[in-house]
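Student: for reference, the sequence and a predicted model appear below.
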Amino acid sequence: MTKLLLLLGALILSSVGYVRSDASDHRYKEGDIVPLYANKVGPFHNPSETYRYFDLPFCVPEGVKEKKEALGEVLNGDRLVSAPYKLNFREEKDSEVYCKKKLSKEEVRKFRQAVEKDYYFQMYYDDLPIWGFIGKVDKEIKSDPSEYKYFLYKHIEFEILYNNDRVIEISARMDPHSLCFITLLKPFLHYHSQTIFIFMLALVGVFYPYNRGALFTALVVIYALTSGIAGYTSASFYCQLEGKSWVRNLLLTGCLFCGPLLLTFCFLNTVAITYTATAALPFGTIVVIVLIWTLVTSPLLVLGGIAGKNSKAEFQAPCRTTKYPREIPPLPWYRSAVPQMAMAGFLPFSAIYIELYYIFASVWGHRIYTIYSILFIVFIILIIVTAFITVALTYFQLAAEDHQWWWRSFLCGGSTGLFIYAYCLYYYYARSDMSGFMQTSFFFGYMACICYGFFLMLGTVGFRAALFFVRHIYRSIKCE
């Protein structure tokens, strides 16, 4: 088993190691061409609603070349093309005119709409990101929108810092006086192991803050390579309970999370295509993901299921049991499922509440999250608190002579996922400025999938902890 885990770790590191940025290794001589790519534009407050850079009527240079993106970059919505500006290494340039263009009424309308929605652009110079706004709205304390003045930035000043033969920083500033125009069970061991591998890669520095798409690539690769764990644990536990339809159980295991995720993706990708946004995945990328699922995830899931079925493990009850269930006495309302789920979910959620804001600001905003060590500690606290609160509620349930604790422990453990989704509502309306159908659907759609994953993972944590606890206490007694 140890050799298998080491082999799995080596495969994961080799598969995602290439995504680590090597920008720090780029060295240049004076006058060398440094790659500058234009990435995307979009509303600042709707980070999921992004479009190709030249979807706005900028001056299009001759021979625009598209950069071939990695899988993670495509999933992140990156669409890099060669930028029109030439910034050679350590060469000073002053007030160069790139092009002159007379805007048509339709082009003016597009720019006006972009400025009104606080559009920003993103570029990469030697893999270092550059952000800037397209323009600004001058309201001048006027309440009538028809009297607002719209400014389009027509001049960009790049400031590049060097350290000998390397680029270490770049920033872009806009000229504010520019052209003016008026007119957004298997679950536990599978997702838990995936999460642990992600944290391991983060802690060793694989996820360079400006490394485009590294996290998405790692998620896809690790999910595929750890699917065998899901098949093994699911099939072995099912056979311990003397289940006969292990093939159907394996199919359910494979579709339990991926099914809802696929339906959500199909809907949201259709929305992105309608908006012609860069969040819409190209057909080739979809084919790659389907091939990964077909050639890697599914075979490993089946192999793990076969190994689990043949593990010959039997479910050992800690004491003598009876075939006739004992009658459950009437219980007060606060001992029912919903109040206990509320109690079980609140405490673990309160342990991660503060960190959630920074994660949301990074995933659904423009902040850069780098403190993975703190996030790992918070994750461990979440697991421990979930296990302890579920064990406590299971004890009170058994003390009240209610023996139906299996599903209750799973629901209580997973209820934290419901609290996280409730926090999504609060964050959207109170802490963010996201708007529009596309950004709203992306936010609530993908967060529903993430919270569902948390529900499955933490639910299994609660069940496993309760099962361990019940085995321990009943092992000490002589009767059922």
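Tutor: Arrived safely.
Student: when you work out contacts or count neighbours from here on, use the C-alpha atoms and nothing else.
Tutor: Will do.
Student: what is the neighbour count of Gln194?
Tutor: Residues near Gln194, counting by other CA atoms under 10 Å, number 23.
Student: how about Tyr28?
Tutor: For Tyr28, the count of nearby residues is 16 (other CA under 10 Å).
Student: ok, and the closest non-adjacent residue to it?
Tutor: Excluding its sequence neighbours, the residue lying closest to Tyr28 (CA to CA, 6 or more residues apart in numbering) is Asp165, at 5.2 Å.
Student: just checking, that neighbour touches Asp32?
Tutor: No: using CA atoms under 8 Å, Asp165 makes no contact with Asp32, being 10.3 Å away.
Student: against His26, how distant is Asp165?
Tutor: When distance is defined by CA to CA, to the nearest Å, Asp165 is 8 Å away from His26.
Student: common neighbours of the two, please.
Tutor: With contacts defined as CA atoms under 8 Å, 6 or more residues apart in numbering, no residue is shared by Asp165 and His26.
Student: who does the longest helix along the chain touch, helix- and strand-wise?
Tutor: Assignment by DSSP state H gives helix 437-474 as the longest helix of the chain. Helices and strands touching helix 437-474, by 3 or more CA pairs under 8 Å, 6 or more residues apart in numbering; DSSP states H and E, are helix 186-203, helix 258-274, helix 372-399, helix 406-426.
Student: just name the most buried of those helices.
Tutor: Among these, the stretch with the highest mean neighbour count (mean count of other CA atoms under 10 Å) is helix 406-426, at a mean of 22.
Student: what's the angle from that one to helix 437-474?
Tutor: Relative orientation of helix 406-426 with respect to helix 437-474: 150 degrees, computed using axes from the mean of the first three to the mean of the last three CA atoms, to 10 degrees.
Student: give me the contacts around helix 406-426.
Tutor: Contacts of helix 406-426 with the rest of the structure, by CA under 8 Å, 6+ apart, involve 337, 340-342, 344-346, 348-349, 386-387, 390-391, 393-394, 444, 447-448, 451-463, 466.
Student: try stretch 51-71
Tutor: Here stretch 51-71 makes contact (CA under 8 Å, 6+ apart) with 38-42, 78-84, 99, 101, 107, 110-111, 121, 213, 216-217, 276-279, 285.
Student: likewise stretch 131-145?
Tutor: Outside stretch 131-145, the residues within contact range by CA under 8 Å, 6+ apart are 114-116, 118-123, 147-153, 171-174.
Student: and with 7 Å instead?
Tutor: Stretch 131-145 is contacted by residues 115-116, 118-123, 148-153, 172 when judged by CA atoms under 7 Å, 6 or more residues apart in numbering.
Student: use this one as the comparison:
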Amino acid sequence: MEVVRPQLIHRWISVFVLLCLVSFEAQCFYLPGVAPQDFMKGDPLMVKVNKLTSTKTQLPYSYYSLPYCTPKQIVDSAENLGEVLRGDRIENSPFEFHMREPQMCNVVCRIVLNAKNAKELKEKIEDEYRVNMILDNLPLVMPIKRPDLDTTVYQHGFHVGLKGQYAGSKEEKHFIHNHLTFTVKFHKDPQTDAARVVGFEVKPFSVKHEYDGEWNGKNRLTTCDPHAKRTVTSSDSPQEVEDKKEIIFTYDVEFEESDIKWASRWDTYLLMADDQIHWFSIVNSLMIVLFLSGMVAMIMLRTLYRDISKYNQLETQEEAQEETGWKLVHGDVFRPPINSDLLCVYVGTGVQFFGMTVVTMTFAVLGFLSPSNRGGLMTAMLLLWAFMGVFAGYASARLYKMFKGSEWKKITLKTALMFPGVVFVLFFVLNALIWGEKSSGAVPFGTMFALVFLWFGIAVPLVFVGSYVGFKKPSIEDPVKTNKIPRQVPEQAWYMNPVFSILIGGILPFGAVFIELFFILTSIWLQQFYYIFGFLFIVLVILIVTCAEITIVLCYFQLCSEDYLWWWRSYLTSGSSALYLFLYAAFYFFTKLEITKPVSGMLYFGYMLIASYAFFVLTGTIGFYACFWFTRLIYSSVKID
């Protein structure tokens, strides 16, 4: 009893601390609700401003980093972890809307540019920055007619301004969009007369406002007629951006009744991609899977069955010695590999990522992580990664004990620190670059502390818990005995060279996902919504099957050539698909993106390196466990003296 009692107390303390941590995280990583809100006529509508974004620089900035009109007091909205990491900075705005009450030629403010303000505006216009706003959790979009397709597409936000020639001048000048015509679409309840916001659109204009007399804030603008059907048109003289130039910001608000119901209001924003391309991606991937499945079926049902039957029918030792193939290496096939500790660490980390990916995809398919919940996807991934640490510790400890390891605390510490440590260092360097550019995308100190706390406060303890449980379990027994003296591996054919077979093995898993990868990269770097999680879940299943099958096929060929060094090769075979992912990311950078600034390029390749590293760990672990199951299955099926 004297030994058990301290252990029980220690466990209860651990449980209590864990519950406190979970409670802290639940408040730290608050996810905003998306419940519908009813507005009566005349009710105020809260318009919020978000970050300024550009596909050319990938560096977000706060809305008020430019000389825009400010409210009396700037109030930051509560943001979850995912929003902060995305660079969102949601703040209140000086725009005042009232439900179903149109407004024309509302003057927000008048500013006079100085040299610094003019330079900042010109830089943002050059880099094609867009202004993002939010109304009732719905992002602002600008409708653009497509005459060739007879459809309307939606651009997120509106450009800060434009650059071009005016009035016959050969010199290009910068013009700011200082007049906004908002259209708020609403769905009305005929019984209660209440309405819900179902659309938020804008048409920006650049107009050099004129007025009579000295400016006192109440002047009537001669360039904006509130009684006209359209107060401002594109034919008006644009507002140039120059030092000491006066800019008057104005806006209109129009309300338009819509048949779209609140539950379907995001459909307009999301239905921008052609589903046929996604179906083509699925069919393409399925063809790869069917091809590999046919090969695996042939190996398992015909070749292996024939081999096992033949091996089991051998009567004399002389006959056994004359045989060649995978049975000859039975005494070495389960010999622990070189750097077995590192393999245990990577397998455990891969299990952690696999669990996070599957659970995240499940929640996303069920609709819990829709784009309407800003930052929800990233927040869920980080939290799930931390809580999946228990499976990482369990998997690494079980494999480590099978390799006859004894220092389980050492391997646990490596599992808890190695992968996240590498990622954190890369992330810290990239964040320093963003901070140097004074971008709102730089992670604040408080959020950085929360990430470190998530790592050391939740993930690391859970890795130790899982490792403790895994190491206490009985060791996994090998189906055959391992010889004391290792067998010499015969010289291999050129096509069985480890580097060649590993690189060949990564092509098919990458080929199964590369079309869907295009849409994912577009959503991340071209700032479009990605919502087709059903397709993505199917692609994930196809990826898992493809990684498993190609690794089993190549592992069988390797064993047949009497090469028993399969442990690391099974991991690297499917994991090499990450190399092709990174190469495709480089191809995407040079062909689809218009990034010119060195810092932006470093950010792109830095984040894609992190993504490729994670993909390597995920796919490598899938291939490893597929081979692990395959080798145990075939060697437990033959009679070995």
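Tutor: Nice, thanks for sending it over. Only a predicted model underlies this, so the values are computations on that prediction, with no experimental measurement involved.
Student: superposing both, give me the TM-score.
Tutor: TM-score for the superposed chains, counting by TM-score structural alignment, normalised by the length of structure 1: 0.92, backed by 463 aligned residues with a CA RMSD of 2.2 Å.
Student: ok, back up a step: rebuild the helices and strands packed on helix 437-474 of structure 1 as CSV, extending it with distance to Tyr53 of structure 1.
Tutor: What follows is these, written out as CSV (distance: least, CA to CA, whole Å):
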stretch, distance to Tyr53 of structure 1
helix 186-203, 30
helix 258-274, 16
helix 372-399, 31
helix 406-426, 30
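Student: tell me the helix or strand right after the helix or strand that contains Cys20 of structure 2.
Tutor: Element membership for Cys20 of structure 2 (DSSP states H and E) is helix 4-28. Under the assignment DSSP H and E, the closest C-terminal helix or strand after helix 4-28 of structure 2 is strand 44-53.
Student: ok, average deviation of the next helix-or-strand element following that next one from structure 1?
Tutor: Of the helices and strands lying after strand 44-53 of structure 2 in sequence (DSSP H and E), the nearest is helix 81-86. With mean CA distance after the TM-score superposition for structure 1, helix 81-86 of structure 2 departs from structure 1 by a mean of 1.4 Å once superposed.
Student: show me the contacts for the residue nearest to Tyr28 of structure 1.
Tutor: Arg27, Tyr28, Lys29.
Student: please enumerate the strands of the stretch 51-200 of structure 1.
Tutor: For the stretch 51-200 of structure 1, strands defined by DSSP state E, counting those that start in this stretch occupy the ranges 51-52, 81-82, 119-125, 128-133, 135-138, 149-152, 156-163, 166-174, 179-181.
Student: compare those strands and give me the one nearest Val19 of structure 1.
Tutor: strand 128-133 (14.9 Å; CA to CA).
Student: of the contacts of stretch 51-71 of structure 1, select the buried ones using a ChimeraX command.
Tutor: To isolate the buried ones among those in ChimeraX, judged by 16 or more other CA atoms under 10 Å, type:
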select :38,39,40,41,42,78,79,80,81,82,83,84,111,121,213,216,217,277,278,279
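Student: tell me the residue in structure 1 aligned with Val452 of structure 2.
Tutor: Val452 of structure 2 maps onto Val290 in structure 1, with residues paired by TM-score structural alignment.
Student: do the same with Ile476 of structure 2
Tutor: Alignment note (TM-score structural alignment): Ile476 of structure 2 maps to Phe315 of structure 1.
Student: so which helix or strand takes in its match?
Tutor: Counting by DSSP H and E, no helix or strand carries Phe315 of structure 1.
Student: quick check: it vs Ala235 of structure 1, distance?
Tutor: Taken as CA to CA, the span from Phe315 of structure 1 to Ala235 of structure 1 is 13 Å.
Student: of these two, which one has the most company?
Tutor: Set Phe315 of structure 1 next to Ala235 and count neighbours by other CA under 10 Å: Ala235 wins out with 28 against 12.
Student: counterpart of that one over in structure 2?
Tutor: Match for Ala235 of structure 1 (TM-score structural alignment): Ala397.
Student: what residues are up against that match?
Tutor: Trp408, Ser467, Gly470, Phe471.
Student: find the nearest non-adjacent residue to the alignment partner in structure 1 of the second one, please.
Tutor: Spelled out, it's Ser467 of structure 2. Matched by TM-score structural alignment, Ser467 of structure 2 corresponds to Gly305 in structure 1. Among residues not flanking Gly305 of structure 1 along the chain, Gly231 sits closest, at 4.2 Å (CA to CA, 6+ apart).
Student: Tyr18 of structure 1 is nearest to which of the helices and strands packed on helix 437-474 of structure 1?
Tutor: Of all these, helix 186-203 sits nearest to Tyr18 of structure 1, with 12.2 Å by CA to CA.
Student: equivalent range in structure 2 for that closest one?
Tutor: The alignment of helix 186-203 of structure 1 onto structure 2 (TM-score structural alignment) covers residues 348-365.
Student: pull the residues that contact the matching stretch.
Tutor: Defining contact as CA under 7 Å, 6+ apart, one finds that stretch 348-365 of structure 2 is touched by 369-370, 380-381, 384-385, 388-389, 391-393, 395-396, 415, 533-534, 537, 617-618, 621.
Student: are any of those residues buried, and if so which?
Tutor: Counted by 16+ other CA under 10 Å, those give 369-370, 380-381, 384-385, 388-389, 391-393, 395-396, 415, 533, 537, 617-618, 621 as buried.
Student: about what we covered before: just checking, the match of Ser467 of structure 2 touches Tyr232?
Tutor: Yes: between Gly305 of structure 1 and Tyr232 a contact is recorded at 4.6 Å, counting by CA atoms under 7 Å.
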